[in-house]
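Chemist: sequence and predicted structure below; questions after.
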Amino acid sequence: MIKDNDIIETLEELEAFLLLVEKGGLGFTNVEGVALATHNSNGRPFIAVLDDKHQLLLGRWVSQDVYENGKDMVRYGVKKGH
């Protein structure tokens, strides 16, 4: 399920989304990870929240800028301030 109207436009929005997933704020109990991907049919970039069987729990469209510049944030996690 990808939410059509809810696009992550900035790296700050991506960070907030990742923290929400990490803290369990979406209500999913079996989140195993997140990934940036592109939709097979239209090539549009999105972030996927995956379960322990690597099935899509939730997807959110992301801007091209977030897709290109947010890969390390998704791969390594959000850096927390001191």
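Modeler: Good, I have the coordinates. Numbering: from 1, shown residues only.

Chemist: could you use CA atoms for every contact and neighbour count after this?
Modeler: OK.

Chemist: ok, residue 52 - contacts?
Modeler: Contacts for residue 52 (CA atoms under 8 Å, 6 or more residues apart in numbering) come out as 30, 31, 32, 33.

Chemist: mind running it again at 6 Å?
Modeler: Residues near residue 52 by CA atoms under 6 Å, 6 or more residues apart in numbering: 30, 32.

Chemist: same question, residue 62
Modeler: Listed by CA under 6 Å, 6+ apart, the contact partners of residue 62 are 7, 8, 9, 45, 46.

Chemist: any idea how far residue 30 is from residue 13?
Modeler: Going from residue 13 to residue 30 by CA to CA, to the nearest Å gives 23 Å.

Chemist: okay, pairing it with this:
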Amino acid sequence: MMNDNDVIETLDQLEAFLRAVENGGLGLANVEGVALATNNSNGRPFIAVLDEKRQLILGRWVSTNVYENGKDMVRYGTKKIH
């Protein structure tokens, strides 16, 4: 499910989104991973939250900057200590 009004524009917003997914703050069930991807029809980048069958549970559009520079954060997770 994608909402055109929900665009992750900065790396800080990406980090907050990933933390919300990791901590269960979005109320999603069966989360197994996240991935950066592009829409097949128009090439628009997004972050996908996936279940155990690699099905899309939730998606958020991301800016080109986040897509290009947020890959390591998605791949390796957030590293800040709270």
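Modeler: Received the coordinates, thanks. Since the structure is predicted, the reported quantities are computational estimates derived from the model, not experimental observations.

Chemist: any chance of the contacts of residue 62 of the first structure in CSV, with distance to residue 38 of the first structure too?
Modeler: Shown next, in CSV, are the contacts of residue 62 of the first structure (distance: CA to CA, whole Å):
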residue, distance to residue 38 of the first structure
7, 14
8, 14
9, 15
45, 4
46, 6
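
Chemist: for PyMOL, write the select line for the buried members of these.
Modeler: In PyMOL, this line selects whichever of those come out buried by 16 or more other CA atoms under 10 Å:
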select buried, resi 7+8+45+46
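
Chemist: now, which of the contacts of residue 62 of the first structure sits nearest residue 66 of the first structure?
Modeler: Among the contacts of residue 62 of the first structure, residue 9 lies closest to residue 66 of the first structure (CA to CA), at 6.6 Å.

Chemist: what's near enough to touch the closest one?
Modeler: Shown in contact with residue 9 of the first structure (CA under 6 Å, 6+ apart): 62, 63.

Chemist: go again using 8 Å as the cut-off
Modeler: Applying CA under 8 Å, 6+ apart, one finds that residue 9 of the first structure lies in contact with 62, 63, 65, 66.

Chemist: any chance you could map the strands in the second structure?
Modeler: Counting by DSSP state E, one finds strands in the second structure at the ranges 7-8, 31-38, 45-51, 56-62.
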